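J.: model this:
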Amino acid sequence: MADEIQIEIARRYMRGIGFGDQPYLVYRHDDAGHPHLHIVTTNIRFDGTRIDLHNLGRNASAQTRKQVEEEFGLVKAEGRGQQAQPIEQSIQRQKAQYGKRPTKSEITRVLRLVIDQYEYSSLEELNAILGLYNVVADRGSPGSKMFEQEGLVFQLLDEQGEKVSASIKASALYMQPTLKKLQAKMKRNTELKKPHAKRVRSAIDFALLKKKAPDLNYLVGALAKLQIQVLFRQTGEGFIYGMTFIDHQSKVVYNGSDLGKSYSAKNILERCQLPAWKRPVSLRPERKWLPPLRSLNPLTLFIDLGRMVTEWMAPEVYSRTFVVDGIPYAYRKTKKRKRLKK
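T.: Next up is the predicted model:
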């Protein structure tokens, strides 16, 4: 919504409640599921008389609010709490967008939504939430100067999770969420998270027991109804090696293994039926031998030998078939038997 429209909404509201001639300050807030306004004013007039505030909220304010909602086509306040808003919609509206506002302002806005609102106990868990809003906290590569000096920067991401903005130092942001401050908070959060773990574990168990043959899509949908979001960590081949659970109701984040051995990615996958592309890739395929010769006919023998050489030299067969205990077959050393002296 344009700033001019919001200014007019504020002006219209203040006139409606009888404060149109009073000095007031309006500022916009984006730290909730919707942009909103805060207004600061005084009930003392220029001549020193006082504006009566008795039942102002129930009478003039409520009536004016309804009129403003109708005039400007706003979402009506009455009945909003009767149905919980899907968390995905709320997050989608609050996602940072590169170029929409100054990068520093966008990052600060998202940090206000996350840093002090959620309980996380590692930088990976913090990034799991920040990533939902297209922001990432980066320590730098291990061994780098920034990593060794415990520095921290924040950047904006695009919808594919790629970094698209310049780095902003944590110390340069309004909240100054430096690594030292975050680590102290994470240490406290480790204990604060524990009472909420039972709710997440119970939600997972109930979802998996309720359906005879549950799959990941069913699990994700069942938990979403309870405001619990599931994030998967996958390899390029689609192999799922980790899960993160974000409880948006209790404002806590857990890696699956932190909830207990039964809630690690490996154990949950064993309880679910996965689509083929998500099944774990075998790291040690069965050993395949070259096909036998079909006959001793010279022509057939020549064709078979050519086929054997082709399959033997194929890189995919060589690397995939003849690897035993991590060592290519051709490089495996064999011990020579010593001949017995007569």
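J.: could you use CA atoms for every contact and neighbour count after this?
T.: Noted.
J.: where do the helices sit along the stretch 1-150 of the chain?
T.: Applying DSSP state H, counting those that start in this stretch to the stretch 1-150 of the chain gives helices spanning 3-16, 62-72, 87-94, 103-114, 123-132, 145-148.
J.: so which bits of the first one are buried?
T.: If I follow you right, that is helix 3-16. Across helix 3-16, burial judged by 16 or more other C-alpha atoms under 10 Å covers 6, 9-10, 12-14, 16.
J.: what's the helix or strand for Ala166?
T.: When elements are assigned from DSSP states H and E, Ala166 belongs to no helix and no strand.
J.: pretty sure it sits against Asp138.
T.: No: counting by C-alpha atoms under 8 Å, Asp138 is not a contact partner of Ala166; they are 11.9 Å apart.
J.: the two: which has the busier surroundings?
T.: Just comparing Ala166 and Asp138: by other C-alpha atoms under 10 Å the higher neighbour count belongs to Asp138, 20 against 12.
J.: also this sequence, please, to line up against the first:
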Amino acid sequence: MDYQKGDVKQQVSSTVRSCLRYYRCASFGEWRTLLEAFNVSAEERTGTIDGRDYAGMIYGALTDDGYGIGTPFKSSRIGKDVGYEALQRYYERSKTALKEPGVLDELWEKIADGMARCSNRTEFCERLHDKGVDAVFRFNAAGRIYGVTFIDHEQGIVANGSLLGRNFSANVFEQQFHAEEKGGRVFQESSGQTQFSSKESFRSGQSFHPLDAVLELADVQAYEVEQQRIRRRKRRHLI
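T.: Predicted structure coming up:
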């Protein structure tokens, strides 16, 4: 997606439909992360007006740095096949496909190999990129890793670390790369979120505790609230 080339709706439409055909995402979070890798933003809009529930999708363009550019538009301007209800069915089909025996084995092995051989996030992301996988880390305001999503471009798989197993939870990566976190962070600002990924490069068995999942959920909820605030501010700025 290149905003400067114009015909934004057509570019977004082509990108979104290509991703739907080729990749499998089991949730909106994974879907949004995938599209951001191609400079496309996605937002869910749900609520109630005059006692009637509504749910829709908003798509738009992003700069290479991950900032919104231009005016986002409703999915209806592209078609029902990229709308909210169609995506819910797509997530369910993806969940079913990703549960098939052996589907995630190759991706699991690539990540495990990178974790065993790399001592920092930069090296880890570069190694995965060489194997056709991009890793997107998400951080809370305190700089703690609260999530990671892997995009396997060769297999068309988008999976959060939690989907792959306990050894790939955010807490495990936080512990493994803690020394680097203290020494200095490499961040990428994307759509109001602080994240680090191997996006720059292609443009360029630890213990688990239930408390980890609770902490991650709290971080995610805080992040979503902050995301909404930032997006409202950006829209006011664009207007």
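J.: related to what we said a few turns ago, between Ala166 and Asp138 of structure 1, what contacts are shared?
T.: Common contacts of Ala166 of structure 1 and Asp138 (C-alpha atoms under 8 Å, 6 or more residues apart in numbering): Gln155.
J.: show me what contacts the most centrally placed residue in structure 2?
T.: Residue closest to the mean C-alpha point of structure 2, counted by C-alpha atoms, centre = their mean, is Thr33 at 2.1 Å. Contact partners of Thr33 of structure 2, counting by C-alpha under 8 Å, 6+ apart, are 136, 149.
J.: recalculate using a threshold of 10 Å.
T.: 25, 39-42, 136, 148-151, 158, 160, 190 (C-alpha atoms under 10 Å, 6 or more residues apart in numbering).
J.: and the strands in structure 2?
T.: Here structure 2 has its strands, by DSSP state E, at 24-25, 40-49, 52-62, 68-74, 133-139, 145-152, 157-160, 188-190, 193-197.
J.: what is the orientation angle of the last one with strand 133-139?
T.: Translated: strand 193-197 of structure 2. Angle, strand 193-197 of structure 2 to strand 133-139, by axes from the mean of the first three to the mean of the last three C-alpha atoms, to 10 degrees: 150 degrees.
J.: counting by contacts, list what strand 193-197 of structure 2 packs against.
T.: Packing partners of strand 193-197 of structure 2 (3 or more C-alpha pairs under 10 Å, 6 or more residues apart in numbering; DSSP states H and E): helix 121-130, strand 133-139, strand 145-152, strand 188-190, helix 210-238.
J.: what span of structure 1 is that strand aligned with?
T.: Mapping strand 193-197 of structure 2 onto structure 1 (TM-score structural alignment) gives no aligned residues.
J.: quick revisit: so which of the strands of structure 2 is nearest Val214 of structure 2?
T.: Comparing the strands of structure 2 against Val214 of structure 2 with C-alpha to C-alpha, the closest turns out to be strand 145-152 (10.7 Å).
J.: from Ala116 of structure 2, how far off is the residue nearest to the centre of structure 2?
T.: Distance, Thr33 of structure 2 to Ala116 of structure 2, using C-alpha to C-alpha, to the nearest Å: 25 Å.
J.: before we move on, what about Gln188 of structure 2?
T.: In terms of C-alpha to C-alpha, Gln188 of structure 2 sits 25 Å off from Ala116 of structure 2.
J.: neighbour count for these two, which is higher?
T.: Gln188 (19 against 10).
J.: touching, the more buried one and Gly66? I think so.
T.: Yes: counting by C-alpha atoms under 10 Å, Gln188 of structure 2 does reach Gly66; the two are 8.1 Å apart.
J.: what is the neighbour count of the residue mapped onto Gln176 of structure 1 from structure 2?
T.: Aligned by TM-score structural alignment, Gln176 of structure 1 pairs with Asp81 of structure 2. For Asp81 of structure 2, the neighbour count with other C-alpha under 10 Å is 15.
J.: which residue sits closest to Asp81 of structure 2, ignoring its sequence neighbours?
T.: Closest residue in space to Asp81 of structure 2, ignoring its immediate chain neighbours: Leu87 at 7.7 Å, by C-alpha to C-alpha, 6 or more residues apart in numbering.
J.: the one you found: what's it in contact with?
T.: Contacts of Leu87 of structure 2 (C-alpha under 10 Å, 6+ apart): 20, 25-28, 31, 57, 80-81, 93.
J.: now do the buried residues in stretch 152-163 of structure 2.
T.: Within stretch 152-163 of structure 2, judged by 16+ other C-alpha under 10 Å, the buried ones are 152, 155-161.
J.: pick the one among those closest to Asp7 of structure 2.
T.: Nearest member of these to Asp7 of structure 2, counting by C-alpha to C-alpha, is Gly156, at 26.5 Å.
J.: OK, contacts around the closest one?
T.: Gly156 of structure 2 neighbours (C-alpha under 10 Å, 6+ apart): 19-25, 133.
J.: need the residues you listed in CSV (columns: neighbour count and distance to Thr46 of structure 2).
T.: Below are those laid out as CSV (neighbours: other C-alpha atoms under 10 Å; distance: C-alpha to C-alpha, whole Å):
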residue, neighbour count, distance to Thr46 of structure 2
Cys19, 16, 23
Leu20, 16, 21
Arg21, 10, 25
Tyr22, 12, 27
Tyr23, 18, 25
Arg24, 27, 23
Cys25, 28, 20
Val133, 25, 32
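J.: returning to that earlier point: can you say which of the helices and strands packed on strand 193-197 of structure 2 is nearest to Gln10 of structure 2?
T.: helix 210-238 (21.1 Å).
J.: roughly how far out does the closest one sit from the chain middle?
T.: 13 Å (C-alpha atoms, centre = their mean, to the nearest Å).
J.: I appreciate the help and will end here.
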